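Novice: Sequence and predicted structure are below.
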Amino acid sequence: MTNILLINGHPDPDPGHFCAALCEAYAAGAREAGHQFSSAPPEAVAEAQAAVSAADHLVLIYPLWLGTMPAKLKAFLEQLGRQNFFLETVKDGGRWPAQKMKGKSARIVVTMGMPGLAYRLVFGGHSLKALEKGILRISGFKPVRHSIFGNVQGSAQRRERLLAKASALGRKGG
């Protein structure tokens, strides 16, 4: 089974936000399928780095916030990347960058009020691409998959479908 680290990247810790519900649904699906599951990383950077190091699969779930990931999540990732944790420059003719996350996979789930298709077509999914390429792939995560959950403020039925999808992703461990 896969060891999964799930991070709720919503900047507000209120458990009433939909990202928290998606995290719970994903975790329930992962536990149901027998995957090993870690809770959100501890506050200390060293402990968070240890949690990522121990994980086979990283899941980031966050709301589109002013057109990008929330600043709190970006700050967390910046702190996590300290001391060449994700990658480092290799000298003496070595390959640059040295990808320290090889062998790990990742899933990004972005929630938003607008339709997901509008985010992809009108806005080009720019913030999602930046996270995928500029942090995860360059660090060696492969594959990096994503899900865009639009219209999350829609009907209760829509939210239930999205929660079921998150649970199914958790069962697959991806």
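Specialist: Received the coordinates, thanks.
Novice: When you work out contacts or count neighbours from here on, use the C-alpha atoms and nothing else.
Specialist: Fine.
Novice: Next, count neighbours for residue 100.
Specialist: Other residues lying near residue 100 total 17 when counted by other C-alpha atoms under 10 Å.
Novice: can you tell me which residues contact it?
Specialist: If you count contacts by C-alpha atoms under 8 Å, 6 or more residues apart in numbering, residue 100 has them with 85-88, 139-140.
Novice: this is the other structure I want to compare:
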Amino acid sequence: MKNIVIILGHPDAAGGHYCHAVAEAYRVAAAQAGHMITVLDVARSEVTFLRTKEEWESNTVPDYVRDAQTAIKDADHIVMIYPLWMGDVPALLKAWIEQVFRKGFAFEMDGQNWHGALKGKSARVIVTMGMPGFFYRWFFFAHSLRSLDRNILKFCGIRPVRWSIVGNVEDPSGKVQKKFLETAGLLGSKGM
């Protein structure tokens, strides 16, 4: 059994969005399979934005940062779920990542060299979007997802990083949404 942290990156704290349903489907199935689950809801974290190098390098961090770092440190597997907004992660999630994945926690520097401090963890990134997923992957080359994968998660030592790109989430028939909720449950039960 795995210790799994779900990072719910939808910026609307009111809930009720497809990302919330995906996170819940994953959480329920994972818990039923015996995995330990922690959910970090970015929208409820009172996220603050970093504005200076001094803030970035400070050891004084908000409580939500310390709590998130503890949950991530204890996790075997990280699941990040967010909607594609303007071709990227929502700004609130990006600010949260900048706060949480700091030097000294997520990576270390030895002079000019760096090394990831989160080795031994795996990740699944689930991105939802209105456009067809293949269009994002093949026309836009999944550019923002590739950046998150390479420049943040793998930079911090997290491997493997797997993706689930869920397009057409506004399908009025509900078929796309229902199908991926089943997939999210399957992924949760397997801890993937």
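Specialist: Received it, and whenever you're ready, just let me know what you need. Quantities reported herein were computed from a predicted structural model and do not represent experimental measurements.
Novice: would JSON lines of the contacts of residue 100 of structure 1 with neighbour count, secondary structure and distance to residue 102 of structure 1 be doable?
Specialist: Converted to JSON lines, these look like this (neighbours: other C-alpha atoms under 10 Å; DSSP: H, G, I helix; E, B strand; the rest coil; distance: C-alpha to C-alpha, whole Å):
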{"residue": "85", "neighbour count": "17", "secondary structure": "coil", "distance to residue 102 of structure 1": "12"}
{"residue": "86", "neighbour count": "24", "secondary structure": "coil", "distance to residue 102 of structure 1": "10"}
{"residue": "87", "neighbour count": "20", "secondary structure": "strand", "distance to residue 102 of structure 1": "10"}
{"residue": "88", "neighbour count": "16", "secondary structure": "strand", "distance to residue 102 of structure 1": "13"}
{"residue": "139", "neighbour count": "22", "secondary structure": "helix", "distance to residue 102 of structure 1": "7"}
{"residue": "140", "neighbour count": "21", "secondary structure": "coil", "distance to residue 102 of structure 1": "4"}
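Novice: what about residue 118 of structure 1, how many neighbours?
Specialist: 12.
Novice: returning to that earlier point: preserved in structure 2, out of the contacts of residue 100 of structure 1?
Specialist: Retained in structure 2: 85-88, 139-140, out of those (criterion both residues aligned by TM-score structural alignment, their matches' C-alpha atoms under 8 Å).
Novice: tell me which residues in the one helix or strand residue 30 of structure 1 maps to are buried?
Specialist: Secondary structure from DSSP states H and E places residue 30 of structure 1 in helix 18-32. For helix 18-32 of structure 1, the neighbour count (16 or more other C-alpha atoms under 10 Å) marks 18-31 as buried.
Novice: Nearest residue to the middle of structure 1?
Specialist: Structure 1 has residue 60 as the residue nearest its centroid, 1.4 Å off, counting by C-alpha atoms, centre = their mean.
Novice: What's the match for that residue in structure 2?
Specialist: Using TM-score structural alignment, the equivalent of residue 60 of structure 1 in structure 2 is residue 80.
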